[in-house]
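Peer 1: pasted the sequence and its predicted model underneath.
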Amino acid sequence: MTQNLHNRSTGAAGLCRAERFGLRKSCQTSQPHRRPHDLGYRRCGDRCQLSKAGPAVNSPSINQNAPEPLAEIEKRVLWLSTAMIHHANRVRPNPSGLKVGGHQASCASMVSIMTSLWFGQLRSGDRVSVKPHAAPVLHGINYLLGELDESYLTTLREFGGLQSYPSRSKDPDPVDYSTGSVGIGATAPIWGAIARRYVDASLSGAGTGRQYSLVGDAELDEGAVWEAVLDHSVAELGEIVWIVDLNRQSLDRVVPNIAATRLERMFSGAGWQVITVKFGALLESLFTRPGGTALRERILDMPNPEYQRLLRCTADEVRLRLPGDAADADAITSLINDLDDATVLEAIRNLGGHDLDALREAYAQIDDTRPTVIIAYTIKGRGLPTQGHPQNHSSLLTTEQYEILAAELGMDPSKPWERFEADGPSGRICAETAERLARPKVEHLMPPAVPKDIGRTPSGTSTTQAALGRVLLDLSREAPDAAKRVVTLSPDVSSTTNLAGWLNKVGVWSPNERHNWFADDAETIMHWREKPTGQHMELGIAETNLVGLMGELGATWSRWGQPLFPIGVMYDPFIERALEPWSYGIYAGGQSIMVGTPSGVTLAAEGGAHQSIKTPSIGLEQPGCVSFEPAFAVDVEWTLLDSIGRLGRPDGSSSYLRLSTRPVDQALAAVPADPAARERRRRQVVAGAYTLRHNPDPAITLVGMGATVTETLVAAERLGEQGISADVVCVTSPGLLFEALQARRGLADGPSWILDQVFPSSRSAPMVTVLDGHPHTLAFLTGINNVPGAALGVSRFGQVGSLEDVYRYHGLDSDSIVRAALDLTS
């Protein structure tokens, strides 16, 4: 069974495809079928005569010593991906006994697609997102292209070696997109296409190229995939090409209801070009014979599990099961009874996703004026003994099966990593492909300087959310070079998150310029001017799309050497919805700023469903991210500028700002007038905390964050009236304080000076912490000086009501703070 994949494409030079299936009569055409550079053969269609009398598919009469070079590469890629996984699981010592894994069957279903793509289709400007479980196929191809050292082939899923799934930041060989969590990698090239277009239009230097996604059919269950497909701007991105590996299997089973026709309608309805590659040359030729139409309809109409079962049958069983019980079953019986056993078995496996010529013809049909999806019918595990088995997703070949496969592919199991001879046909193709795909080294342009302090001292009453828009406008005046690289994004909440002024100034990004029909409407305050150079992007109500785009905009510094400053703004309650793809973007090197606003139960009128509780600790815990929750407008300015200054560089990082719609008296910030004192305050703000009220001999330390600082200050005054002096500390970043504490204890690297300035041991006192979020976020602060403490915050679903009622309900009001302080000081 495992020989069929390879023998179908190892014909002698000059033979047509049907002849190489071992069928008796040659193609009735006088033209040679050889394509340039030995990259394949044209399909001769119905001009080939089929007969049972011909030799079997694996007949020795076929010249095994003159293989088609691309098919030889296909075999080697299958072998390398299988061998890498085999070595990781069966050869490499595993003292722990824990499963290693590696998905041999999922790799095998992608081998033909990826071989045809890399060695016949891709150009240097193209980029490919590889489905997670096909990572070993990617590494095998990179090895053949000279992009991966042989020493890494034994390190799959080993510490410091090849990652479980493609990783831009951790794998040693070229990886265009990090994938792993299904659905995220599939949509990444869409956002990569927008990022490339934006860079090229605004800054230049991104070039051109298609953006490919290699998608497993089970990934299409992810709702985020369809959010991206349906976005209105995507239909204009002609460089997008998805190739769906339609193997009809998931981890647990054969999926009964995956219907290509339904997928075709869904993509087509979204404006995509749909190309379906169903069958290979052998089946297409059989369909032209008497009974062929009935055979075609039978295969197309049978349920997925029934078809998969045929893949596990002998030739006699196929002859019995395949015709079915329809009226035209006899015609099918007559057709397949005229074929030898090997041809029957090969025919039932002859799907288009494993036919190099069929795939090449599909690529030739791509329409670059709109997105394209190629739905390629495949078999999970194609070419392996496990092919088509309903539970082959995580199965591994036994050592005996592995050795049999090696014999069939002409490989030596004791020397599994052999490359092709450099002067042979396959070796030359590898060299030519490597040269064609070579990219120039990316020269990283250092981002323009970002000011640390614009110099405003806000007065009156304002919100931290409103300060966001003002800071962006100030930046455009004070540092236009830096502001030019700012890209803001929002999911249909631009006006309600105070971005209207910024949006009016910079315009809205669109693949093509659109007429603004409300430009002359005097009552229209926010002007929606859409153009390719607009600096604001809006993707509709789909937070996962937003953060996917943020990640790709934040990776332009590494792709094309052009740093951007992406700032995404969304309602804070929906941060958790977007967290996974945002985290993945950070993992892949995408540096961005997430702004969550409005936040917490302070959003009292919206009720419990729209009140975020866990987000402060998310900012504390997210790797590669600095979190800030400023209390005052000047804190927003300083933390946002600091966050922008971290972007677009090899040692950069992302940031998360949690803002509020609560009006606060800005005089409470008590910003020092002296320039040196002001700078000291700024440095403390961006380091995590500052002392807001200082008493000579404090009996209690009150620590507030964000919107609750007002209640914290009121509580301090009330305690003072009772003769209990209180220091008030305003925390701006619990994450930075925790890192400082870890550094002080020798558990991490980094500065710890902020602890000495804001929490000196000489002023240690019992501590009450309070925030509009889960109390554990600040609870660790008592450990700085090992003092008694009380942690106030939100640990229940919210309630709708006035701010006073809601704060009282959760114990965030000044009464609750005073009571907690009295408990600690009495």
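Peer 2: Thanks, I have the structure now.

Peer 1: could you use CA atoms for every contact and neighbour count after this?
Peer 2: Noted.

Peer 1: which residues in the stretch 101-250 of the chain form helices?
Peer 2: Under the criterion DSSP state H, counting those that start in this stretch, the stretch 101-250 of the chain contains helices at 104-120, 135-144, 184-202, 223-230.

Peer 1: report the buried residues of the shortest one.
Peer 2: Along helix 223-230, these residues count as buried under the neighbour rule (16 or more other C-alpha atoms under 10 Å): A224, V225, W226, E227, A228, V229, L230.

Peer 1: over to the third one?
Peer 2: For helix 184-202, a neighbour-count test (16+ other C-alpha under 10 Å) marks 184-201 as buried.

Peer 1: likewise for stretch 353-368?
Peer 2: Using 16+ other C-alpha under 10 Å, the residues of stretch 353-368 that count as buried are G353, H354, D355, L356, D357, A358, L359, R360, A362, Y363, I366, D367.

Peer 1: quick one: contacts of it?
Peer 2: Under the criterion C-alpha atoms under 8 Å, 6 or more residues apart in numbering, residues 40-43, 71, 109, 111-113, 116, 120-121, 238-239, 245, 273, 275-281, 352, 372, 374, 376-378 lie in contact with stretch 353-368.

Peer 1: take a look at this one as well, against the first:
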Amino acid sequence: MNQITLAEQHDTSDQPVTADQPTTGAISTVGVGAAQGTGGGAAGGNSGVDAFGQDPSAAFAPQYSDPSLQVLAEVEQRVLWLSTAIIHHANRVRVNASGIKVGGHQASSASIATIMTSLWFGQLRAEDRVSVKPHASPILHGINYLLGSLDEKYLTTLREFGGLQSYPSRAKDPDPVDYSTGSVGIGATAPIWGAVSRRYAGKVSGKPSMGRQYSLVGDAELDEGAVWEAVLDSGTSELGEIVWIVDLNRQSLDRVVPNIAAGKIERMFDAAGWQVITVRFGHLLESIMNRPGGDALRRRIVDMSNPEYQRLLRCTAEQVRDRLPGAGDDAATITALIQTIDDDTLLRAIRNLGGHDLESLREAYAQIDDTRPTVIIAYTVKGNRLPTEGHPQNHSSLLTLEQFNTLGAQLGENPDAPFSKFASDSAAGRLCAETAARLEREPYPIVEPPAVPADFGRTPSGTATTQAALGRALLDLTRAAPAAAAAVVTVSPDVSSSTNLAGWLNKVGVWSVNERQDWFSDDAETIMHWREKPTGQHIELGIAEVNLVSLLGELGATWSRWSQPLFPIGVLYDPFVERALEPWSYGIYAGGQSILVGTPSGVTLAPEGGAHQSIKTPSIGLEQPGCISYEPAFALDTEWVLLASLGRLGRPDGTSAYLRLSTKPLDQQLASIPEDPAARERRRRQVIAGGYVLRAAEHPDATIVTMGVMVPEALEAADRLLAQGTRAEVICVTSPGLLYEALQGRNGQDDHAETWILDQILPAAKAAPMVTVLDGHPHTLAFLGGINRVPMRNLGVSHFGQAGDVTDVYRYHSIDVDSIIRATLDVIA
């Protein structure tokens, strides 16, 4: 008796949905038609046994009367085999010295093999892009191998260092990948934001947006809230190039999901303005349901719970005949119907779901309406045609060596030489060659982004906030560097006015697929003008931060996708950066370069209450790979770091940036900007590198290091300490992350880090006991004492805040002037 091996019990993924009653309205169902291939096995035949008394279903190969579909079925079978063999080699053949599980997803790959084969070899065009569900990466590798875009040497490297990635990756895979996936829900929605980015880049370049944007979605991904945030965004319904194909296999990691939800999913997409096409049954099963008594069979299967249906897939023909009729009023009618069908046809029929029927899928593609988004809901079987087919725990199961060899024999493949291609003169070989030629893309050259000035040359005076400085700098950019300003695209949820983008928005307009009339343009009391047009440079989404950063990631990847570098800037309330962090981080991983602005920030938002006070965001900025974080104190600091961050976007060696800004007004005279041009440039370079000496002391007794809005408190503390005879030097940090990298570089742990900034702001000759203070978690700056190995105290916010006056709140968190003085005297003592 064969056994199912469960090698990846702790892996997360598909937690699917199920069968439901057909719906009406704009939702259509395909797969109703004449039978194609009713099978030819003898009645009463038996196919052997496995753990549940049933032979691997590879024996039930699909059959089509259309020769082109039969050739496509041959390719599908090879794709299924290759994906299974790629995973098998990684787990059963390759030496595993560490003993740590490798894994892979043979059942999840088998579930979507038909869909992906039909899409690549029958539908895709060179201009189309596809996001592949994470656990189907072996199918993608198998397809690209047959198309000649992946070398055979990589097929043995799944999840190996430097080899094929666990999930599709634009940044790390040797295989051509359109969208990085792997974090459930993010890859599914990426083509929506890719479509917006493609249209926007086309607006900038003058080249029309072309091609569909496909998402191959595991049904479990529909459990992710981010999916519905994207589907329901008001702009999504205008993107006719969006096509989602839902692999509805109704299984999760642990079980067959019992609740019937497919009808609800159909209605939700329909309500969002999507075209809904459901591919429920294949042509063989439909042909049986069209016979006398077929309506009863249809009702029985549609009403059947998922676990009961899945159990049928593990049964012999005799057991199916016993179980399928059920105990309802239609039992006798169903029994009489299936008595007219031989065993082989019966076993084929219960597996003949629409997502495994090439003809039904082809009919579904033909119905796509390119004027609005489309979702194709394709019913499938997890583990289709594998020995683990339909087993409730097959998500992470791996075929045994015996099962793999048996599968090879049934598919006509050689397990000892599993990675073969079709002969070039065969029908399948010609189809692969024709598909490869059709999908060949012209390479997109890397285009140098427009130059960004380093300094506008003005020195702010009076009182200003860093949040307001952002909007002012964007407007200044339109005058000083029009080409660079034209590459800027700002994105926000519904907070454009409250984050000081109103002036920029009035200047450049709001981007929209279609132009809309501004009915308040002639209202004298309207300050912010909402002019929506295809040439606008601001995109506002609903209050969904995940959508915002997902769009940022795609806008930030246009330099590598379509040779159109953009400067995307996303603005949101800083407390919600954590909500948006995962998809933004994933966008950076996938090559998207953008600037994320969190404003206002910290407990300085005292009247807003504890829920709107960000504590950990400075640390997040310090630790985020591929990102340089800044928290400027003054308007000119903000201008300089913004321009420097823009200059790092849209290039192969580029980086993203996170700017933490505030609405606390500061006296700009405190910045003490040097008047001498050379000294000013020195200050600018220090600001960009991570910090500068704001108030020097020749022989300091202590060093007070501060950041952002805490500068006035640090300076006042230094004044009062000096009155007591204690000399304190004040350092203004603009980027803790860059200073940490400099320290790592000095220690020989980062070959690329520049260390000069440490010598200029924290020289060993002036080492003194240190106090750090910021409006954020104190550990953000706690590493600075290690530069010169001095005693230190770290002040900051380490518990939830309170509403109230800023003075009271600063005192509550011990970051007020008195607390800084006490900490300084303590550390000196």
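Peer 2: Looks like it came in fine. No experiment lies behind these values; they were computed from the predicted model shown.

Peer 1: ok, the buried residues of stretch 353-368 of structure 1 vs A791 of structure 1, which is closest?
Peer 2: Within the buried residues of stretch 353-368 of structure 1, the smallest distance to A791 of structure 1 is 59.1 Å, found for G353 (C-alpha to C-alpha).

Peer 1: what lines up with that closest one in structure 2?
Peer 2: Using TM-score structural alignment as the criterion, the counterpart of G353 of structure 1 in structure 2 is G355.

Peer 1: how far away is that match from G293 of structure 2?
Peer 2: In this view, G355 of structure 2 and G293 of structure 2 are 24 Å apart by C-alpha to C-alpha, to the nearest Å.

Peer 1: strands of the stretch 601-750 of structure 1, residue ranges please.
Peer 2: Taking DSSP state E, counting those that start in this stretch, the strands of the stretch 601-750 of structure 1 run over residues 625-628, 654-658, 664-665, 689-693, 700-705, 726-731.

Peer 1: will you turn those into CSV that also has mean neighbour count and distance to G205 of structure 1?
Peer 2: As requested, the strands of the stretch 601-750 of structure 1 are arranged in CSV below (neighbours: other C-alpha atoms under 10 Å; distance: least, C-alpha to C-alpha, whole Å):
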stretch, mean neighbour count, distance to G205 of structure 1
strand 625-628, 28, 28
strand 654-658, 27, 24
strand 664-665, 18, 45
strand 689-693, 21, 41
strand 700-705, 26, 43
strand 726-731, 26, 42
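
Peer 1: adding distance to L713 of structure 1, write those strands out as TSV.
Peer 2: TSV is the format used below for the strands of the stretch 601-750 of structure 1 (distance: least, C-alpha to C-alpha, whole Å):
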stretch	distance to L713 of structure 1
strand 625-628	20
strand 654-658	20
strand 664-665	12
strand 689-693	8
strand 700-705	8
strand 726-731	7
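
Peer 1: the alignment partner in structure 1 of G804 of structure 2: neighbour count?
Peer 2: In structure 1, G804 of structure 2 lines up with G801, judged by TM-score structural alignment. As a burial measure, the neighbour count of G801 of structure 1 was computed by other C-alpha atoms under 10 Å and equals 17.

Peer 1: any idea how far G801 of structure 1 is from L282 of structure 1?
Peer 2: Applying C-alpha to C-alpha, one obtains 70 Å for the distance of G801 of structure 1 from L282 of structure 1.

Peer 1: centre of the chain to the longest helix belonging to structure 2, how far?
Peer 2: When every helix of structure 2 is counted residue by residue (DSSP state H), the longest turns out to be helix 67-88. Mean-position distance between helix 67-88 of structure 2 and its chain equals 29 Å (C-alpha atoms, centre = their mean, to the nearest Å).

Peer 1: in it, what counts as buried?
Peer 2: Applying a neighbour-count criterion of 16+ other C-alpha under 10 Å, one finds 69-88 buried in helix 67-88 of structure 2.

Peer 1: before we move on, back to that, out of the buried residues of helix 223-230 of structure 1, which is nearest to G704 of structure 1?
Peer 2: Minimum separation from G704 of structure 1 among the buried residues of helix 223-230 of structure 1 (C-alpha to C-alpha) is found for A224, which lies at 37.2 Å.

Peer 1: residue in structure 2 paired with the closest one?
Peer 2: Alignment note: A224 of structure 1 maps to A226 in structure 2; criterion TM-score structural alignment.

Peer 1: and Y573 of structure 2, how many neighbours?
Peer 2: For Y573 of structure 2, using other C-alpha under 10 Å, the count is 23.

Peer 1: for the residue nearest to it when sequence neighbours are not counted, what are its contacts?
Peer 2: Distances taken as C-alpha to C-alpha, 6 or more residues apart in numbering put T599 closest to Y573 of structure 2, at 4.9 Å, once the chain neighbours are dropped. Contacts here follow C-alpha under 8 Å, 6+ apart; on that basis T599 of structure 2 touches Q467, T499, V571, L572, Y573, D574, R660, L661, S662, T663.

Peer 1: and the residue in structure 1 that T599 of structure 2 lines up against, how far from V493 of structure 1?
Peer 2: With TM-score structural alignment as the matching criterion, the partner of T599 of structure 2 in structure 1 is T597. The spacing between T597 of structure 1 and V493 of structure 1, counted by C-alpha to C-alpha, is 10 Å.
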